[in-house]
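K.L.:
Coordinates for the following, if possible.
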Amino acid sequence: MNRDEILKALAHPTRLDMLNWLKEPEKHFTQEHPFEMGVCASGFERNCGLSQSAVSAHLATLARAELVTSRRVGQWIFYKRNEETIAVFLKSLSDL
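P.N.:
Predicted structure coming up:
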């Protein structure tokens, strides 16, 4: 876990929204695939109102910080929260 990378990722409100939406994806997204696979990147575009490239950049930042995991299925990429990294990060804050 890289705390600095995580803090940078969390510094943008859109990325915070993305993480919050992923906490309960069925409330924030509609998609044909089961949410157990994750949320398709296109779902974020609809929620954010941002371009595909901007959404991809935000998701890449979250992935670099290991706050989300990604999984490619055919032409789609699905994202899920990385609860393990989030828990370790939150614990590290309480240890300060």
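K.L.:
C-alpha only now, for contacts and for neighbours.
P.N.:
Fine.
K.L.:
Residue 70 - that's part of a strand, no?
P.N.:
Yes: remark: residue 70 belongs to a strand, assigned using DSSP: H, G, I helix; E, B strand; the rest coil.
K.L.:
what about the spatially closest residue to it that is not a sequence neighbour, which SS state?
P.N.:
Leaving aside its sequence neighbours, residue 70 sits nearest to residue 79 (C-alpha to C-alpha, 6 or more residues apart in numbering; 4.6 Å). State at residue 79, reduced to three classes by three-state DSSP: strand.
K.L.:
Here is the second sequence; please produce its structure so I can put it next to the first one:
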Amino acid sequence: MLRTPVNEQRLGILEWLKDPVAHFPPQPHGDRAEDGVTADAVAAKLGVPRAVADTHLGLLAALGLVRTRRIRRRTYYRRDEMRIAEVARMFEKGW
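P.N.:
Take a look at the predicted model:
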């Protein structure tokens, strides 16, 4: 399940969000490190339409792996390190 192309994209997003300053260009609003990045930035990095990035980010947010923050009219996404560590522990224990 984790090796499908779609999931590889989601894993890539999580990897990029570890260091958003290194992986995404500056944004007009919101600090990349503190607030996260927009779906537009993720879509540009993936080379897909924004709707596709919204779907990936929405799923990651629903799973609790990323947190959202509204600034003006945009949603910014960043990793939830505590939740990611919790999920990693579940996999290590044989879930």
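K.L.:
corresponding residue for the residue nearest to residue 70 of structure 1 in structure 2?
P.N.:
The criterion is TM-score structural alignment: under it, residue 79 of structure 1 has residue 77 as its aligned partner in structure 2.
K.L.:
How much space separates that match from residue 56 of structure 2?
P.N.:
11 Å (C-alpha to C-alpha, to the nearest Å).
K.L.:
Neighbour count: the two, which is higher?
P.N.:
In terms of neighbours (other C-alpha atoms under 10 Å), residue 77 is the more surrounded of residue 77 of structure 2 and residue 56; the figures are 25 against 21.
K.L.:
ok, now which ones touch that one?
P.N.:
In this structure, residue 77 of structure 2 makes contact with 35, 36, 37, 38, 39, 57, 66, 67, 68, 69, judged by C-alpha atoms under 8 Å, 6 or more residues apart in numbering.
K.L.:
Tell me the gap between stretch 6-18 of structure 2 and the middle of its chain.
P.N.:
A distance of 7 Å separates the centroid of the chain from that of stretch 6-18 of structure 2, by C-alpha atoms, centre = their mean, to the nearest Å.
K.L.:
what comes up buried for it?
P.N.:
Of all the residues in stretch 6-18 of structure 2, those buried under the rule 16 or more other C-alpha atoms under 10 Å are 10, 11, 13, 14, 16, 17, 18.
K.L.:
what does stretch 63-71 of structure 1 give?
P.N.:
By neighbour count with 16+ other C-alpha under 10 Å, stretch 63-71 of structure 1 contains the buried residues 63, 65, 66, 67, 68, 69, 70.
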